[in-house]
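Engineer: pasting the sequence and the predicted coordinates here, then a few questions.
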Amino acid sequence: FGTEFFASNFWMYWRTMFAFEEWHSALEMKLYVHRFIHHIGGMPDFANVRFFKYNQYESMVLPLYRWLLDQGVTFQFDTEVTDIDFAITADQKQATAIHWIREGVVGGVELGENDLVLATIGSLTENSDNGDQHTAAKLDEGPAPAWDLWRRLAAKDPSFGHPDVFGAHIQESKWQSATVTTLDARIPAYIEKIAKRSPFGGKTVTGGIV
């Protein structure tokens, strides 16, 4: 894209909604456009922003957690996955073991050929912190378990990716919400419009409406 595109209102809304930077992957941009292009019409006034009746935890996470418990799923909290072993051949990569630290104790589990492993690596919200109207959130540069895990996996085989392309340049990759930082004088009116539709009576927090 050229300089005109990066100066457009579209790019301002797009990058602040999805945390895109100019140097990010063109493939990622394509995937997001395919997924969300039908919402473009509602971007100027945030008409397509969806609000839950309660917060995201009580509306989505907690019901799903309880449903999975009823299905016999076992959850293990307070656990940091430190590494995953693989048997790597020209044809496949088979996870053979997971290593973790739980409450200061090193542990893990051996895996069979029919086991599936879904791992969170390089989380966008890794090391996030809380702020309020009077105190800025602190920048926590590490350690970052999800990124550290990705780096260990990437060292095993190049096809696992290149985490430092995305996670080693904190100052260059910071982003902020359009509702906080935009200079567009129309944004406050949009926020007020959304607040009137909110079931919470327009209560606001840093970065948006709840």
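Structural biologist: Everything's here; your move.
Engineer: every contact and neighbour count from this point should use C-alpha atoms.
Structural biologist: Noted.
Engineer: could you pull out the strands for this protein?
Structural biologist: Ranges of strands in the chain, per DSSP state E, are 79-88, 93-102, 105-110, 204-205, 208-209.
Engineer: distance of the most centrally placed residue in the chain relative to F20?
Structural biologist: With distances taken as C-alpha atoms, centre = their mean, L124 lies nearest the centre of the chain, 3.9 Å away. L124 sits 11 Å away from F20, going by C-alpha to C-alpha, to the nearest Å.
Engineer: list of residues touching stretch 178-198?
Structural biologist: The contact list for stretch 178-198 (C-alpha atoms under 8 Å, 6 or more residues apart in numbering) reads 12-13, 16-17, 45-47, 51, 201-203, 206-210.
Engineer: what's the farthest-apart pair in the residues you listed?
Structural biologist: M12 and G201 (27.5 Å; C-alpha to C-alpha).
Engineer: who's more crowded, the two?
Structural biologist: For M12 versus G201, neighbours defined as other C-alpha atoms under 10 Å are more numerous around M12 (16 against 12).
Engineer: what segments of this protein are helices?
Structural biologist: 3-6, 9-18, 26-36, 56, 62-70, 145-156, 163-167, 170-173, 178-181, 187-197 (DSSP state H).
Engineer: let's bring in a second model and compare:
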Amino acid sequence: MSEIKKQAYFVGGGLASLAGAVYLVEDANFAGEDIHIIEHLPVLGGSNDGAGSADKGFICRGGRMLNEETYENFWDLTSRIPSLDVPNISVKDEILAFDRANPTHSNARLIDGKGQKLPVTDMQFNTADRMKLTKLYFTNEDTLDNVTIRDYFSDHFFTTNFWYMWQTTFAWQEWSSLYEFRRYMRRMMLEFSRIETLEGVTRTPFNQYESIIVPLKEYLTKKGVDFTLRKTVTDLDFKDGNGITVKAIICGEETIPVRENDLVFFTNGAITDNSDNGDYHTPAKYLPNDPPSFALWRKIADKKPGKLGNPDPFYKKPDESKWLSFTPTFTGNFLLKLIEEYSGNRPGSGALMTFRDSSWRMSIVVAAQPHFRNQDKDTTILWGYGLYPDNVGDYVKRPMMECTGEEILTELIYHLHFEEHEAKIKESVVNVIPCIMPFVDALFQPRAKTDRPLVVPDGSTNLALISQFVEIPDDMVFTEEYSVRAARMAVYTLLNTDKQVAPVTPYWRQGEVLLKAIYTSYRT
């Protein structure tokens, strides 16, 4: 009688699950047909999305920056995946080649209320700011449970060029966790000395769904991996006892039995849960209740108190974790040409432009065109977001989250001081799609260290957690790297292999990097 083969189940179809499946195939000799990815949405990719058409408009809910130096496991993963466009090279090589052909160097990082580009080489720190940053560098993070950035820094810090740039590059709020802020200051020490140009940002040829997720899916499909979409996992059933052994995956009325030697990987918490899109004439809807991935996490955490973390600090205050993004689509490049002349950056070279005095704290990015595979030569797009969607606009006197796509575009036009071109810009509009994400900043919410579970919890025999809400020492959330690192750790740990996850590179301990950071903090 043939031996029944070990099965692997992934609850959630985002980057972490796809990465985990690759590592099972590549490093654990799993057959693709023994790997099952279950996703409640009709599309894979999680927060790495990109969709639309030239006639109805395109949409990206967001885009997480890549970094060549610090994404150790992400580059390992993409080095294993063949490019879909260029023969005989990997996705990694494809991305890096594109980025080097389109280097980032922002000439218009901050814009004031008069539409003037601001000089930003001076971080504008005073002595107290520098002392606080130095102290934070040496602070034991175990003492920072539930402390916010606002709790720690004085009022002056939040008026500096550094804060405006650091905040909008990574989507911080003043009430975000100091714990996470410290991790970023250490992990992204390389970026501290080039935050005004964003030279460390690595770009993909197209949006992240098409440049990363689609090649991963194609690779796994060819390996025979089983994808099930539009199916919602509602519970995990555990074996009795103090340990953690999943014996069944519950999908409403359906039960998927799990044997003790099978593996279960769960994406506990998703930052794009309950997001909603509007259009040019319709605001997006704010839907803060019952996020499915957090609800499932809460349910299983209650079954194993103290072992599977605590989701409450992350999803219980959506008014603190929400922000709104928007994606305008145009026929022709009239607006993009105006922005290029104004900023001094051609599309794809400038990264974020932040309107410092905007009541919405609005920023925009003009990517290299086309940003979508099905975007024709006569269609252009840009992307933007506002960190304070409850605030009334400076020109459109409505809260951002109540605004239509047209109203958001109007606010942008006036912040750029392109009023004289408003009619012509709007004549070229295909659509402007606003998107409200109630939980997009949930991973930055103040929390205790124990609120995030371990990738493989103590006592677990077959369950691993792979999300932005697990605890990985020294690494930083809200990155592609975090998802891939979690997945790789999960696979290697559950299977007890001798393979090693690529370690976090401690740039914060390197003398040259520290000297550049010190110089930057005093630069005028």
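Structural biologist: Cool, the structure landed. Bear in mind the structure is a predicted one, so any value in this text is a computation, not a measurement.
Engineer: let me see the TM-score of these two.
Structural biologist: Put the two chains on top of each other and the TM-score (TM-score structural alignment, normalised by the length of the first structure) is 0.74; 193 aligned residues with a C-alpha RMSD of 3.0 Å.
Engineer: re earlier: so which of the strands of the first structure gets nearest L149 of the first structure?
Structural biologist: Judging these by C-alpha to C-alpha, what sits closest to L149 of the first structure is strand 79-88, at 5.8 Å.
Engineer: show me what the closest one is packed against.
Structural biologist: strand 93-102, helix 145-156 (3 or more C-alpha pairs under 8 Å, 6 or more residues apart in numbering; DSSP states H and E).
Engineer: hmm, 6 Å instead?
Structural biologist: Judged by 3 or more C-alpha pairs under 6 Å, 6 or more residues apart in numbering; DSSP states H and E, strand 79-88 of the first structure is in contact with strand 93-102.
Engineer: now the strand it packs on: buried residues?
Structural biologist: 94-98, 100 (16 or more other C-alpha atoms under 10 Å).
Engineer: and the two most separated of these?
Structural biologist: Farthest pair in the buried residues of strand 93-102 of the first structure, by C-alpha to C-alpha: Q94 and W100, 18.2 Å.
Engineer: can you give me the neighbour number for the equivalent of S275 of the second structure over in the first structure?
Structural biologist: Superposed on the first structure with TM-score structural alignment, S275 of the second structure falls opposite S128. Residues lying near S128 of the first structure (other C-alpha under 10 Å) number 12.
Engineer: not counting residues beside it along the chain, what's closest to S128 of the first structure?
Structural biologist: D140 (7.2 Å; C-alpha to C-alpha, 6 or more residues apart in numbering).
Engineer: how near is the one you found to F6 of the first structure?
Structural biologist: From D140 of the first structure to F6 of the first structure the distance is 29 Å (C-alpha to C-alpha).
Engineer: neighbour count winner among those two?
Structural biologist: F6 (14 against 11).
Engineer: tell me the contacts of the more buried one?
Structural biologist: For F6 of the first structure, no contacting residues are found, by C-alpha atoms under 6 Å, 6 or more residues apart in numbering.
Engineer: switch the cut-off to 8 Å
Structural biologist: Here F6 of the first structure is in contact with 12, 22 (C-alpha under 8 Å, 6+ apart).
Engineer: Y286 of the second structure matches what in the first structure?
Structural biologist: With TM-score structural alignment as the criterion, Y286 of the second structure matches L139.
Engineer: pretty sure its match contacts D129?
Structural biologist: Yes: L139 of the first structure lies in contact with D129 (C-alpha atoms under 8 Å); the separation is 7.4 Å.
Engineer: I170 of the first structure pairs with which position in the second structure?
Structural biologist: For I170 of the first structure, the residue aligned by TM-score structural alignment is P318.
Engineer: also Y57 of the first structure?
Structural biologist: For Y57 of the first structure, the residue aligned by TM-score structural alignment is Y209.
Engineer: what does T82 of the first structure give?
Structural biologist: In the second structure, T82 of the first structure lands on T234 (TM-score structural alignment).
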